[in-house]
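Colleague: Prediction below, plus the sequence it came from.
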Amino acid sequence: MATITLSYIQAEALLKAFQQGQVKIQLSPDLGLSMVPVMLSAEGAFFPGGEQLSWEQIEKIQRSKVTCFAVEAAGIRPIQIFSEETNRMCSLLPTKRTPSMLIAGFTMHRIVDIDPMEDTHKKIATIAPMVGRVLDTATGLGYTAIEAARTAEQVVTIELDPGAQTIARQNPWSQSLFTNPKIQQLMGDSYELVPTFESDSFSRIVHDPPVFSLAGELYSRVFYQELYRVLKKGGRLFHYIGDLNSKSSGTVTRGALKRLQEAGFSRVVRHPEAFGVVAYK
């Protein structure tokens, strides 16, 4: 079977079941995607494929609320990596359902009162239907690319950080990113790659950059002009910014709205439910 991936949520379920005297429990080996029977004894938990965990290992997983773990023959391994390219730590962040990613301490999805996949659906809904060629300027865990590929002809997605892609490869929820033939992955800086694309070549663009403090150039008029150029006439761009009503994001929003219009977008509409704006060409 595929590598077992667990978080504190599964660890808590194992500990609770054992404390209640249970000898068998249905548990997800892939962060909620599927369920398998796991046997419990004084020695630990035993999975159908022969993998086993001691209670000491399970307690270690349970104590970590910000990292998921891979179960390997040598033991448990936190799914995290220090990226030499960006000098940032990347890790797979557990949530109640779909995992997110932490990069340099910043969460890559909304996780307060919302699931990362629900967050993705809200972004995509602002520019639905997803048709033709779609550009995703920041791959991350690939949720946007995966969801867009359900209806789009092709999705081109760009990832700056090899560390982030390493985390995505270990995330059970990201596997379609590497197997769906409609998804084309590019490694590099969107600021440098987008200018190499042909004009009028995308019907939809999802621009979901890291926070302004990590990637200010992706909020610049120069970059917005390139997004405008590669977008087809009648196309739509969703730009994730953050909570439009917060003081910090409000400042960024005002600047972004101004620069998007200066870049040529005829109409820019706020979408507070998706924490972003939609620009029309």
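Modeller: All right, it came through fine. Numbers count the residues shown, from 1 in each chain.
Colleague: only C-alpha atoms for contact and neighbour calcs from this point on.
Modeller: OK.
Colleague: Give me the contact list for stretch 9-21.
Modeller: With contact meaning CA atoms under 8 Å, 6 or more residues apart in numbering, stretch 9-21 is reached by 23, 25, 27-28, 31, 40-41, 45, 55, 58-59, 61-62, 96.
Colleague: now with 10 Å?
Modeller: 8, 22-32, 38-42, 44-45, 55, 57-65, 68, 94-97 (CA atoms under 10 Å, 6 or more residues apart in numbering).
Colleague: Return the set of buried residues in it.
Modeller: Ile9, Gln10, Ala11, Glu12, Leu14, Leu15, Phe18 (16 or more other CA atoms under 10 Å).
Colleague: what about the fourth one, which SS state?
Modeller: The reference is to Glu12. helix (DSSP: H, G, I helix; E, B strand; the rest coil).
Colleague: ok, now which ones touch Trp173?
Modeller: When contacts are taken as CA under 10 Å, 6+ apart, Trp173 is in contact with Asp30, Leu31, Gly32, Leu33, Thr98, Pro99, Ser100, Met117, Leu141, Gly142, Tyr143, Ile146.
Colleague: The last one falls within a helix, correct?
Modeller: Yes - Ile146 sits within a helix when classified using three-state DSSP.
Colleague: tally of neighbours for Ala73?
Modeller: 10 (other CA atoms under 10 Å).
Colleague: ugh, wrong one, Ile114
Modeller: 13.
Colleague: for comparison:
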Amino acid sequence: MKHIVEYVFKPVKAYWFTKPLIDLLWRSRGVVEATFDLGLTWREIRVYDGYLVIDGYKIYLEEVTPSEPDRVVVYRRDTGKIYEVIRRSNGNYYKLKTTGIDKAPTVEINGIHMHRIVGVDPWSDSRIKARTAKVRKGDRVLDTCMGLGYTAIHSYLRGARIIYTVEIDPNIIWIAEHNPWSHGLSNNGITIIQGNIIDVIQYFEENYFDKIIHDPPRFSTRTGDLYGLDLYKEFYRVLKPGGILYHYTGEPRRHGSPSIVKGIGERLRLAGFHPVVYRVKAQGYIAYKSIY
């Protein structure tokens, strides 16, 4: 395998605040149980009139109140800086979007969220994807579009030995570094590559991966290459005989059209995969590389 440059993930050490948490704290006085990492853990802290004290830090509630109901505010423990987890870059607007006081957030780009949030939370959505791909102990996994890294983390939790996760957008990596649910990307065995999967895929040897999880952005003229035959052929090349590709498509009538989803299946077959089966619950294709 050619040399691949690993991105050094730098998780932010902070306390996280959302509108539901702030509402809880305003209603409370004295010792209260609350979460300051978006629901990952809960702890007892003391709340006073308009402020709280946590680990010796005095934090005023007005200063950490989000400007919009679905935004997330961080209080940096290393610098004391307070800001919302949003970013504007090259005409695009990125936001870490809360989905509940104890639920994993999603990332929103120009008003479009990157996970399913209706009827399922983003963390569970990613768990379904890793399970559908049948990731198991000892696997080598390629996660083609990292996002907040939930799929890579679930692959790790299912026992995958080597995981490569690829993200083209540095702004998304910045958001992930500011999301406590993404901090599992620091686990040994997970390698982050900042780049375009269309280019990165060429660095891997034939028959290298046991599983590939392909969860690209919604189909458009800008993202069309992520749904193309050339990339599918590369997936087939780097997948081991007997290996599995899971390709997320979304619901045909909500995130594209039946013809787009049908075309994905046809191109996967042209690339050599067989059988290619659409799974309704997982909203995507399972494609196998034959052992013969």
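Modeller: Received it, and whenever you're ready, just let me know what you need. Since we're looking at a predicted model, the values are computed, not measured.
Colleague: I'd like the TM-score for the two structures, please.
Modeller: Superposed pair, TM-score by TM-score structural alignment, normalised by the length of structure 1: 0.90. Supporting alignment: 271 aligned residues with a CA RMSD of 1.9 Å.
Colleague: Out of the contacts of stretch 9-21 of structure 1, list just those in helices.
Modeller: Tyr8, Trp55, Gln57, Ile58, Glu59, Lys60, Ile61, Gln62, Arg63 (DSSP state H).
Colleague: Now, of these, which are buried?
Modeller: For those, buried by 16+ other CA under 10 Å: Tyr8, Trp55, Gln57, Ile58, Ile61, Gln62.
Colleague: and the two most separated of those residues?
Modeller: Pairwise distances across those (CA to CA) peak at 12.9 Å, for the pair Tyr8 and Trp55.
Colleague: Overlap in contacts, these two.
Modeller: Leu14, Ile61.
Colleague: quick revisit: closest one to His207 of structure 1 out of the ones in helices among the contacts of stretch 9-21 of structure 1, please.
Modeller: With CA to CA as the yardstick, the closest approach to His207 of structure 1 among those comes from Tyr8, at 31.7 Å.
Colleague: rewinding a little: could the contacts of Trp173 of structure 1 go into CSV alongside distance to Pro210 of structure 1 and neighbour count?
Modeller: CSV is the format used below for the contacts of Trp173 of structure 1 (distance: CA to CA, whole Å; neighbours: other CA atoms under 10 Å):
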residue, distance to Pro210 of structure 1, neighbour count
Asp30, 27, 20
Leu31, 25, 24
Gly32, 26, 19
Leu33, 27, 11
Thr98, 19, 19
Pro99, 17, 25
Ser100, 13, 27
Met117, 17, 20
Leu141, 13, 27
Gly142, 14, 26
Tyr143, 15, 23
Ile146, 19, 24
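Colleague: How far does the longest strand that structure 2 contains sit from its chain's centre?
Modeller: Taking DSSP state E as the criterion, structure 2 has its longest strand at strand 239-248. How far strand 239-248 of structure 2 lies from its chain's middle: 20 Å, per CA atoms, centre = their mean, to the nearest Å.
Colleague: Check stretch 121-135 of structure 2 too.
Modeller: 11 Å.
Colleague: Then stretch 176-187 of structure 2?
Modeller: The answer for stretch 176-187 of structure 2 is 9 Å, by CA atoms, centre = their mean.
Colleague: Stretch 114-132 of structure 1 too?
Modeller: Distance, stretch centre to chain centre, for stretch 114-132 of structure 1: 12 Å (CA atoms, centre = their mean).
Colleague: what do you get for stretch 63-75 of structure 2?
Modeller: Distance of stretch 63-75 of structure 2 from the chain centroid (CA atoms, centre = their mean) equals 21 Å.
Colleague: Kindly report the same for stretch 237-245 of structure 2.
Modeller: Using CA atoms, centre = their mean, the offset of stretch 237-245 of structure 2 from its chain centre is 23 Å.
Colleague: Not counting residues beside it along the chain, what's closest to the residue of structure 2 most remote from its centre?
Modeller: The outermost residue of structure 2 relative to its centre, with distances by CA atoms, centre = their mean, is Asp49 at 37.2 Å. Nearest in space to Asp49 of structure 2, with sequence neighbours left out and distances taken as CA to CA, 6 or more residues apart in numbering, is Arg29 at 7.2 Å.
Colleague: how much space between that neighbour and Val47 of structure 2?
Modeller: Here Arg29 of structure 2 is placed at a distance of 5 Å from Val47 of structure 2 (CA to CA, to the nearest Å).
Colleague: Cool, thanks, talk later.
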